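Undergrad: Task: produce atomic coordinates for the following.
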Amino acid sequence: MTTDIPDADRTAWEKAGVRLDLDGELATVTLCDPTRRNAQTPAMWRALAAVGRALPGTVRVVLLRGEGSSFSAGLDRAMFTPEGIPGETGFLQLAASPDAELDATIAFYQEAFTWWRRTDLVTVAAVQGHAVGAGFQLALACDLRVVAEDVQFAMKETSLGLVPDLTGTKPLTELVGYARALEICATGRRIGADEAVAIGLANLAVPADDLHAAAADLAAALLAAPRNAVIETKSLLRGAIDRTCDQQRAAERESQARRLRDLAGR
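TA: Okay, here's the model as predicted:
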């Protein structure tokens, strides 16, 4: 456990429902509000964004998990009420704000969901029970997903008259294709473990009791490969979607040249 992160920060994050544990090159981020099924709030999003900024440069793999029976049941519904959450801007207030302020607030919320895609990290979500709305999008923010057999993904925003705005639309479309992504979002239906694996949402489904062991085994396998090779490979794969075949071939040559020179330099 590193001592570089102040205890006050850790305490504040846990109060918001997020815990960070560090073990060498592995970081484990836990949503730790199981009595509320890890419902998400702006405070949780601020904590998640802060955790991303605070990760030591030695971390290579981040494992995301949720305590209790649900990974995350989505947004705290109090955000929709006139009373809202004490100390937070409720959605009714947010809707009445000027355009620039509204845009900036949503962009700020999105920060909690963006750092998981950093090229220098491989991120793994271990997902059980409900992963709804914001919970679904947080799982989608990670590179890989291991799910329990009881998992229930659902994108409920459209059913509530909203859209998924926490960075989930791009990875969902990349994973399952436009037509299936539209159907999942527009209907808000639930996706179980078998379907999640079949359509590419999940890499692996295991019994609930084996979830965290399976995710830990995957993290260990990822850490076994040389760091710079993994970084280069992740960068190649993430960029492949937007490149032509010739551009991808050129990117492969450039990446391999860097690896060969690095290895020769040792």
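Undergrad: contacts and neighbour counts: CA atoms only from here.
TA: Noted.
Undergrad: what's residue 226 in contact with, if anything?
TA: Shown in contact with residue 226 (CA atoms under 8 Å, 6 or more residues apart in numbering): no residues.
Undergrad: next up, for comparison:
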Amino acid sequence: MASPDPQHTAGTEVFAKDGVRLAVDDATATVTLINPDKRNAQSPALWRALAEAGRALPGSVRVVVLRGEGKSFSAGLDRQAFTPEGFDGEPSFLDMARGDDAELDAVIAEYQEAFTWWRRSDLITIAAVQGHAIGAGFQLALACDLRVAADDVQFAMRETSLGLVPDLTGTHPLVSLVGYARALEICATGRFVHAEEAERIGLANLVVPGTELDAAASDLAAALLAAPRDAVIETKALLQGAVTRSYEDQRIAERAAQGRRLRDLAGLGD
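TA: From the prediction side, this is the model:
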């Protein structure tokens, strides 16, 4: 296993298990995928560990950086999931398919929990992505608010080539970022999206040389911590809601949010 970057072992390690390490340094948490020998391939155990990381964050954390050790961020679902035996102690995909609709829905919903907490309004989350980000790996990067990519990044949504669909919450952010037509083309063809295109179409906020990836993510985290926490929380909630609100409803939401901020700054908040 590759040695982790020393700057990402600073702070307090909360846990390291099932391919996931969580460390906290004051207002910043770092979640690291720690199975580079398998290109950080994902499994139900890893998804449970990711969900646990979200629950374990102390209230002081404002920014979470997600990264993967080794040459690849995550090459996607471990293909062992498609074998008859599956993973030890886990239902295989074939066993899942034999269950009734409610059971199957409940299992997939549990898996999705690893991907949902990254967009909490009280956090800003950054994926630092290098090498392969395929399938579940692509969807994990999409689960974050922001993406900093190395210049060797390769995003791809390969689920359709396996006869499946992207079901780990990746379709909504993908369409929001690149639009329906381009999202359909990326998913249906399963092609690679490389760094230059990723930045051009909005998948990546920033592209840097691979040797600068961790530093760029750290610099972005520091910049995000510069503004007062409550102002950032209100702004994130406004922008998230803008997708579904009408123009007039967004104006109303802006006024209400600003009213709360002004009262708080005047010492008149609840």
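Undergrad: what's the TM-score here?
TA: Laid over one another, the chains give 0.95 as their TM-score (TM-score structural alignment, normalised by the length of the first structure), with 258 aligned residues with a CA RMSD of 1.0 Å.
Undergrad: how about the strands in the stretch 151-270 of the second structure?
TA: According to DSSP state E, counting those that start in this stretch, the stretch 151-270 of the second structure carries its strands in the segments 154-156, 193-194, 206-208.
Undergrad: Dump the ones you listed to a markdown table, plus distance to residue 72 of the second structure.
TA: Output for these, formatted as a markdown table (distance: least, CA to CA, whole Å):
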| stretch | distance to residue 72 of the second structure |
| --- | --- |
| strand 154-156 | 9 |
| strand 193-194 | 13 |
| strand 206-208 | 15 |
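Undergrad: Deepest-packed of those, please.
TA: Most buried of the strands of the stretch 151-270 of the second structure, by mean neighbour count (mean count of other CA atoms under 10 Å): strand 154-156, with a mean of 26.
Undergrad: and residue 138 of the second structure, which of the strands of the stretch 151-270 of the second structure is closest to it?
TA: Closest to residue 138 of the second structure of the strands of the stretch 151-270 of the second structure is strand 154-156 (CA to CA; 5.9 Å).
Undergrad: What is the aligned counterpart of residue 198 of the first structure in the second structure?
TA: In the second structure, the residue matched to residue 198 of the first structure (TM-score structural alignment) is residue 200.
Undergrad: cool, and residue 15 of the first structure?
TA: Following TM-score structural alignment, the counterpart assigned to residue 15 of the first structure within the second structure is residue 17.
Undergrad: Next: residue 209 of the first structure.
TA: Taking TM-score structural alignment, residue 209 of the first structure has residue 211 as its aligned residue in the second structure.
Undergrad: cool, residue 263 of the first structure as well?
TA: Using TM-score structural alignment, the equivalent of residue 263 of the first structure in the second structure is residue 265.
Undergrad: Around that match, count how many other residues there are.
TA: Residue 265 of the second structure is flanked by 10 other residues according to other CA atoms under 10 Å.
Undergrad: how much space between it and residue 17 of the second structure?
TA: Here residue 265 of the second structure is placed at a distance of 42 Å from residue 17 of the second structure (CA to CA, to the nearest Å).
Undergrad: Show me where the first structure has its helices.
TA: Here the first structure has its helices, by DSSP state H, at 7-15, 42-54, 91-95, 99-114, 134-141, 169-176, 178-187, 193-199, 211-224, 227-240, 245-265.
Undergrad: okay, those in a markdown table with distance to residue 148 of the first structure next?
TA: Formatted as a markdown table, the helices of the first structure follow (distance: least, CA to CA, whole Å):
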| stretch | distance to residue 148 of the first structure |
| --- | --- |
| helix 7-15 | 24 |
| helix 42-54 | 23 |
| helix 91-95 | 32 |
| helix 99-114 | 22 |
| helix 134-141 | 13 |
| helix 169-176 | 19 |
| helix 178-187 | 20 |
| helix 193-199 | 7 |
| helix 211-224 | 6 |
| helix 227-240 | 25 |
| helix 245-265 | 35 |
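Undergrad: closest to residue 69 of the first structure out of these?
TA: Evaluated over the helices of the first structure, closeness to residue 69 of the first structure peaks at helix 211-224, with 11.9 Å, by CA to CA.
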